[in-house]
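Asks: Structural data only, the sequence is not supplied:
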C-alpha cells in the first residue's frame, strides 16, 4: 500500500526576486509567481490527485488556491509544512548571509548546523518527513499535492536521495514538483521523479 505525493514549491515571491531569505516570514507572489501557479495547475490537471495540503504561509496558500481554481479538490493546511526557520537570517539578503563562515554547512548542505536562532537542515527534513507520514496515514492510497517551500523540500529530498553531508544541494525552483511515494508496509519513502515544466 502506497501514498503518492506531488511535492511542489510555491510561486515566485517579491523576496525571491530580491534574493532575500524568507524562512517563516512572507512576501507576496509576483506577477511571474501568479503565472507559475496557473501554469502548474494546467500541468497537474491530468494526474488523478485526490486533495491538496498546503503550508499555512500565505505564499504557499495563495499558490494552492490558484491551483485549486482549476483542480477543485479538498484543500487544507498542515502547520508542519511551513518553511525552515532561518532565525536571524530571515529577511536578510542572501549576498549578506553568504559571507557567514558556516553558510555552506547551513544553507547548501543538510547538517546539524543552524542559522543563528534558527532551525537545522536535519530538523527541518525530519519535521517534513513526519508530516508526510501523518498525512499518508490519514489518507492512505491517495495521491496528494503538497504545497510547501524550497528549503524544506531541498532538505527532505536530500535525505531521501541519501546525499552525503558534503554534497552541495541545488535550490528548488518556484513551482517545481517532485514526486515521492510512501510505502506503508516498509514505512519508507522513494523518489518517483519530477514533473517537468
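Replies: Structure received. The model shown is predicted, which means the values in this text are computed figures rather than measured ones. Numbering: from 1, shown residues only.
Asks: Could you use CA atoms for every contact and neighbour count after this?
Replies: Noted.
Asks: Can you give the contact residues for the top helix by length along the chain?
Replies: As assigned by DSSP state H, the longest helix anywhere in the chain is helix 121-138. Helix 121-138 is contacted by residues 3, 78, 80-81, 84, 106-107, 109-114, 142, 152-153, 155-156, 159, 182, 184 when judged by CA atoms under 8 Å, 6 or more residues apart in numbering.
Asks: here's the one I want to compare it with:
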C-alpha cells in the first residue's frame, strides 16, 4: 500500500519579506514556526522521512518541524530539490527587476518557461525535479515522506506528480505542511 506524501515550503525568510529573488542564494529565516496540523491528524505511531533541500533555510525548517511536532521524523537532504538557479536575478528586489527585465515578468511573477540571464533553463530545472520524483516513487511504497523545499521546486514537483502545467500550480505558503498524495 502506498504511503502519504507531504510538502513543506521553508519558513519565511528575509528575502521573502523584502520581495527579493533568492533562487539558490541562501538567506536567514524570519519565522521559526511550522504549521504541521495536517500531520497531527494522522496517527502518532506513523513515522516519516523528511527529505530537504540542502539550503540552510530548508534544513532549519526541517529541524523546526522535527522539534515542534514531536513526531518520528528521520531526515536527509537531496540537492536535486534545491531552488531553481535564477542567475543574475538572485539577490535583487523584484520591483527593480520588473524595470530592468520587463520581458521576464508578467503580473509581478517571473515567467517560469523563460531562462533567467545566466540561470537554469526551464527544461534543466524540470529534468532535475523529474529525476527526484522518480526516486521518491519507490520510497513511498514503504515510507511516509515530507519534502521540505522551495516554492518553484515544490510547484514543479507538484506539476510532475499531478501531470499538470507548472503555470497552473499556485504558490506554496511558507511554513505549512500540505498533503500532496
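Replies: That came through fine. This structure is a prediction, so every number in the text was calculated from the model and none was measured.
Asks: need the next SSE after the longest helix of the first structure, C-terminal direction.
Replies: Next along the chain after helix 121-138 of the first structure, taking DSSP states H and E as the criterion, comes strand 143-148.
Asks: helices or strands up against that next one?
Replies: strand 2-9, strand 51-54, helix 58-71 (3 or more CA pairs under 8 Å, 6 or more residues apart in numbering; DSSP states H and E).
Asks: what angle separates that strand from helix 121-138?
Replies: 150 degrees (axes from the mean of the first three to the mean of the last three CA atoms, to 10 degrees).
Asks: ok now strand 143-148 of the first structure, how far from the chain's centre?
Replies: Mean-position distance between strand 143-148 of the first structure and its chain equals 9 Å (CA atoms, centre = their mean, to the nearest Å).
Asks: Can you tell me which helices and strands the helix or strand just after that strand packs against?
Replies: Downstream of strand 143-148 of the first structure, the first helix or strand assigned by DSSP H and E is helix 150-160. The contact analysis (3+ CA pairs under 8 Å, 6+ apart) places helix 150-160 of the first structure against strand 2-9, helix 121-138, strand 188-195.
Asks: buried ones in helix 150-160 of the first structure?
Replies: 150, 151, 152, 153, 154, 155, 156, 157, 158, 159 (16 or more other CA atoms under 10 Å).
Asks: hmm, back to that, drop anything exposed from the contacts of helix 121-138 of the first structure.
Replies: Taking 16+ other CA under 10 Å as the criterion, what is buried in the contacts of helix 121-138 of the first structure is 3, 78, 80-81, 84, 106-107, 109-111, 113-114, 142, 152-153, 155-156, 159, 182, 184.
Asks: excluding its backbone neighbours, what's nearest the most centrally placed residue in the first structure?
Replies: Computing the C-alpha centroid of the first structure and ranking residues by CA atoms, centre = their mean puts residue 149 first, at 3.2 Å. Using CA to CA, 6 or more residues apart in numbering and skipping the chain neighbours, the partner closest in space to residue 149 of the first structure is residue 9 (4.8 Å).
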